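Participant: Just the structure for this:
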Amino acid sequence: MLLSFIISCFLLAVSPGPDNIYLTALTSKSGKIAGLSFLTGLITGCFVHTTLLAFGLNELLIRHGFFFEIIKYSGVFYLLFLSYYNYKSEILNIYTNNNNKLFKYFKRGALMNLLNPKVFLFFTLFFPNFIYSEIYSFKLQILSLGFIFIAITFIVFGLIILFSNFIHKNFSSNNRFKIFAKYFNVLVLLFIAVLILFTENNLTLTN
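Facilitator: Below you'll find the predicted structure:
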């Protein structure tokens, strides 16, 4: 069962999806430090989702559809804000100093993960299928699965950062590439916002 989980996590990590596509776009545009900071934020969000599932707190979101909707629309609003921020980057970056950039990208990764109801549904539906022991508690097994998932994500996404940073180093001085990277980032963020907007909570429980 664990081997199946590891293989599934690897296939999910390498498959094109909103997170790795945006990570590629961001790193190609802003470099490996931005990519690593963003990835650290994503992983932090995954750890939070794992903890919520392990302690059964995800049931709050399942039972109360209104809370689920708050997360969904907060995520959409945040992504629209990021799209506007990227579109107006030449103006807004004047007010961003280097000391804040690491935290800025970390926060972006964490919020994009935590405010994405698709991620919540993924953890809720995917992880319990791979409970592998009748000896260890559900909580311990979910936490261990979460750490495996995080480790695989870090390795695969780390390789994506290395590849994308190669693009950044070789093309970032090209003005046409800068324009392309900027608008590609905006389009990816808008695409993720649309995906979140049409996410439905099919797990809502009735009392």
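Participant: hey, let's count contacts and neighbours off CA atoms from now on
Facilitator: OK.
Participant: Now the element after the longest helix along the chain, going C-ward?
Facilitator: Taking DSSP state H as the criterion, the chain has its longest helix at helix 138-171. Proceeding N to C from helix 138-171, the next assigned helix or strand is helix 175-197, under DSSP states H and E.
Participant: contacts for that following helix?
Facilitator: Here helix 175-197 makes contact (Cα atoms under 8 Å, 6 or more residues apart in numbering) with 18, 21-22, 25-26, 28-29, 72-73, 75-77, 79-80, 82-84, 86-87, 116-118, 171-172.
Participant: what's the answer for stretch 34-42, then?
Facilitator: 23-24, 26-27, 101-103, 105-113, 154, 157-158, 161.
Participant: From the contact counts, what lies against the strand or helix carrying residue 26?
Facilitator: Using DSSP H and E, residue 26 sits in helix 18-30. In terms of contacts (3 or more Cα pairs under 8 Å, 6 or more residues apart in numbering; DSSP states H and E), helix 18-30 is packed against helix 32-54, helix 138-171, helix 175-197.
Participant: what secondary structure does the residue of the chain positioned farthest from its centre sit in?
Facilitator: Among the C-alpha atoms of the chain, the one most distant from their mean position (Cα atoms, centre = their mean) is that of residue 135, at 32.2 Å. Secondary structure assignment for residue 135 (DSSP: H, G, I helix; E, B strand; the rest coil): coil.
Participant: Next one: it relative to residue 149, how far apart?
Facilitator: Using Cα to Cα, to the nearest Å, residue 135 is found at 21 Å from residue 149.
Participant: One more: residue 56?
Facilitator: 19 Å.
Participant: Looking at those two, which is more packed in?
Facilitator: Neighbour comparison, residue 56 and residue 149: the larger count goes to residue 149, with 23 against 13 (by other Cα atoms under 10 Å).
Participant: how far away is the more buried one from residue 48?
Facilitator: 13 Å.
Participant: same thing with residue 8?
Facilitator: In terms of Cα to Cα, residue 8 sits 21 Å off from residue 48.
Participant: Looking at the two now, which is surrounded by more residues?
Facilitator: Using other Cα under 10 Å, the more surrounded residue of residue 8 and residue 48 is residue 48, with 16 against 13.
Participant: and for comparison, fold this next one:
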Amino acid sequence: MSLAFLLTTLVVVATPGTGVVYTLAAGLSRGRRAGLVAALACTLGIVPHVLATVTGLAALLNASAAAFQTLKYAGVAYLLHMAVATLRDKRTIDVDQEAAPLSAGRVIVRGVLINLLNPKLTIFFFAFLPQFVDPARPRALPRMLALSGVFMLATFVVFAGYGILAASVRSHVVARPRVMTWLRRGFAGSFAALGAKLAVATR
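Facilitator: This is a model prediction of the structure:
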């Protein structure tokens, strides 16, 4: 495993995106456990993209404009749904210490869908992994899977850090409803902006 792969992975993972926004929102609203579950969910959402890459489905997605557009707009629709839900439902970003926690299943489903419905992630793996794996060498597939595992581990560690960081400042905003209102609007705006960015994305 090369240093270039590790550095590139860390840069990609740490760059704020839909998963980071979701994990921050979960940690801030429901605490450390929810932040960690959200980090795990976003990591699990990478699995289908890895499988698509190693089985060649990413090549089809890259070649077929219709397939790419279909998945892309499904992702856009879901991000806009998240934006509207965050803006309208005050419980989505609610740091009330007495609030009942969301079920782990619900947090996981949302997090998986956020990454699953992002065709750019599949294209990223399709373009990214081959740079570090020579298909002509023996055991190329196990190496690709190993590198994907490292990428997923880095994703979980970094996202968990985001979730824990958000949870650590949770107590400082409990008594500030105005701050929470603006945070909710900020998260909603972030989901909407990321959806708009995905909408204009090309392969």
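Participant: Redo the helices and strands packed on helix 18-30 of the first structure as CSV? Include distance to residue 63 of the first structure.
Facilitator: CSV is the format used below for these (distance: least, Cα to Cα, whole Å):
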stretch, distance to residue 63 of the first structure
helix 32-54, 14
helix 138-171, 20
helix 175-197, 19
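Participant: quick one, which of those is nearest to residue 13 of the first structure?
Facilitator: Nearest to residue 13 of the first structure, of all those, is helix 138-171, at 5.9 Å by Cα to Cα.
Participant: The closest one corresponds to what range in the second structure?
Facilitator: Mapping helix 138-171 of the first structure onto the second structure (TM-score structural alignment) gives residues 140-173.
Participant: that older thread, which among the contacts of helix 175-197 of the first structure end up buried?
Facilitator: 22, 25-26, 28-29, 72-73, 75-76, 79-80, 82-83, 86-87, 116-118, 172 (16 or more other Cα atoms under 10 Å).
Participant: mind checking how far the residue most central in space within the first structure is from residue 79 of the first structure?
Facilitator: Residue closest to the mean C-alpha point of the first structure, counted by Cα atoms, centre = their mean, is residue 113 at 4.0 Å. For residue 113 of the first structure, the distance to residue 79 of the first structure (Cα to Cα) stands at 11 Å.
Participant: try residue 16 of the first structure
Facilitator: 19 Å.
Participant: swap in residue 138 of the first structure?
Facilitator: 34 Å.
Participant: and what of residue 186 of the first structure?
Facilitator: 9 Å.
Participant: again with residue 18 of the first structure
Facilitator: 12 Å.
Participant: quick revisit: average offset of the longest helix of the first structure relative to the second structure?
Facilitator: For helix 138-171 of the first structure, the mean deviation from the second structure after alignment is 1.2 Å (mean Cα distance after the TM-score superposition for the first structure).
Participant: Check which helices and strands that helix sits against.
Facilitator: helix 2-14, helix 18-30, helix 32-54.
Participant: coming back round to it: nearest to residue 97 of the first structure, out of the helices and strands packed on helix 18-30 of the first structure?
Facilitator: helix 32-54 (13.5 Å).
Participant: Mean per-residue distance, the helix holding residue 26 of the first structure versus the second structure.
Facilitator: Helix 18-30 of the first structure sits 3.0 Å off on average (mean Cα distance after the TM-score superposition for the first structure).
Participant: what's that helix in contact with?
Facilitator: Contacts for helix 18-30 of the first structure (Cα under 8 Å, 6+ apart): 13, 33-35, 38-39, 157, 160-161, 164-168, 172, 178, 181-182, 184-185, 188-189, 192.
Participant: can we see that at 6 Å?
Facilitator: Residues from elsewhere that reach helix 18-30 of the first structure, judged by Cα atoms under 6 Å, 6 or more residues apart in numbering: 35, 164-165, 167-168, 181, 185.
Participant: Would you check the span in the second structure matched by stretch 105-118 of the first structure?
Facilitator: Against the second structure, stretch 105-118 of the first structure falls on residues 107-120 (TM-score structural alignment).
Participant: how much distance is there from the matching stretch to the middle of the chain?
Facilitator: 6 Å (Cα atoms, centre = their mean, to the nearest Å).
Participant: Which of the residues in that stretch are classified as buried?
Facilitator: 107-108, 110-120.
Participant: Dump those residues to a markdown table, plus distance to residue 146 of the second structure.
Facilitator: Listed next are those as a markdown table, based on distance: Cα to Cα, whole Å:
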| residue | distance to residue 146 of the second structure |
| --- | --- |
| 107 | 27 |
| 108 | 24 |
| 110 | 26 |
| 111 | 23 |
| 112 | 21 |
| 113 | 24 |
| 114 | 24 |
| 115 | 20 |
| 116 | 20 |
| 117 | 23 |
| 118 | 22 |
| 119 | 22 |
| 120 | 21 |
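Participant: Which members of those occur in helices, if any?
Facilitator: 107-108, 110-116, 119-120.
Participant: Look up how far residue 13 of the second structure lies from residue 154 of the second structure.
Facilitator: Distance from residue 154 of the second structure to residue 13 of the second structure, by Cα to Cα: 7 Å.
Participant: same deal with residue 178 of the second structure?
Facilitator: Distance from residue 178 of the second structure to residue 13 of the second structure, by Cα to Cα: 31 Å.
Participant: cool, and residue 38 of the second structure?
Facilitator: Applying Cα to Cα, the value for residue 38 of the second structure to residue 13 of the second structure is 15 Å.
Participant: Same question for residue 54 of the second structure.
Facilitator: Residue 54 of the second structure is 20 Å from residue 13 of the second structure, by Cα to Cα.
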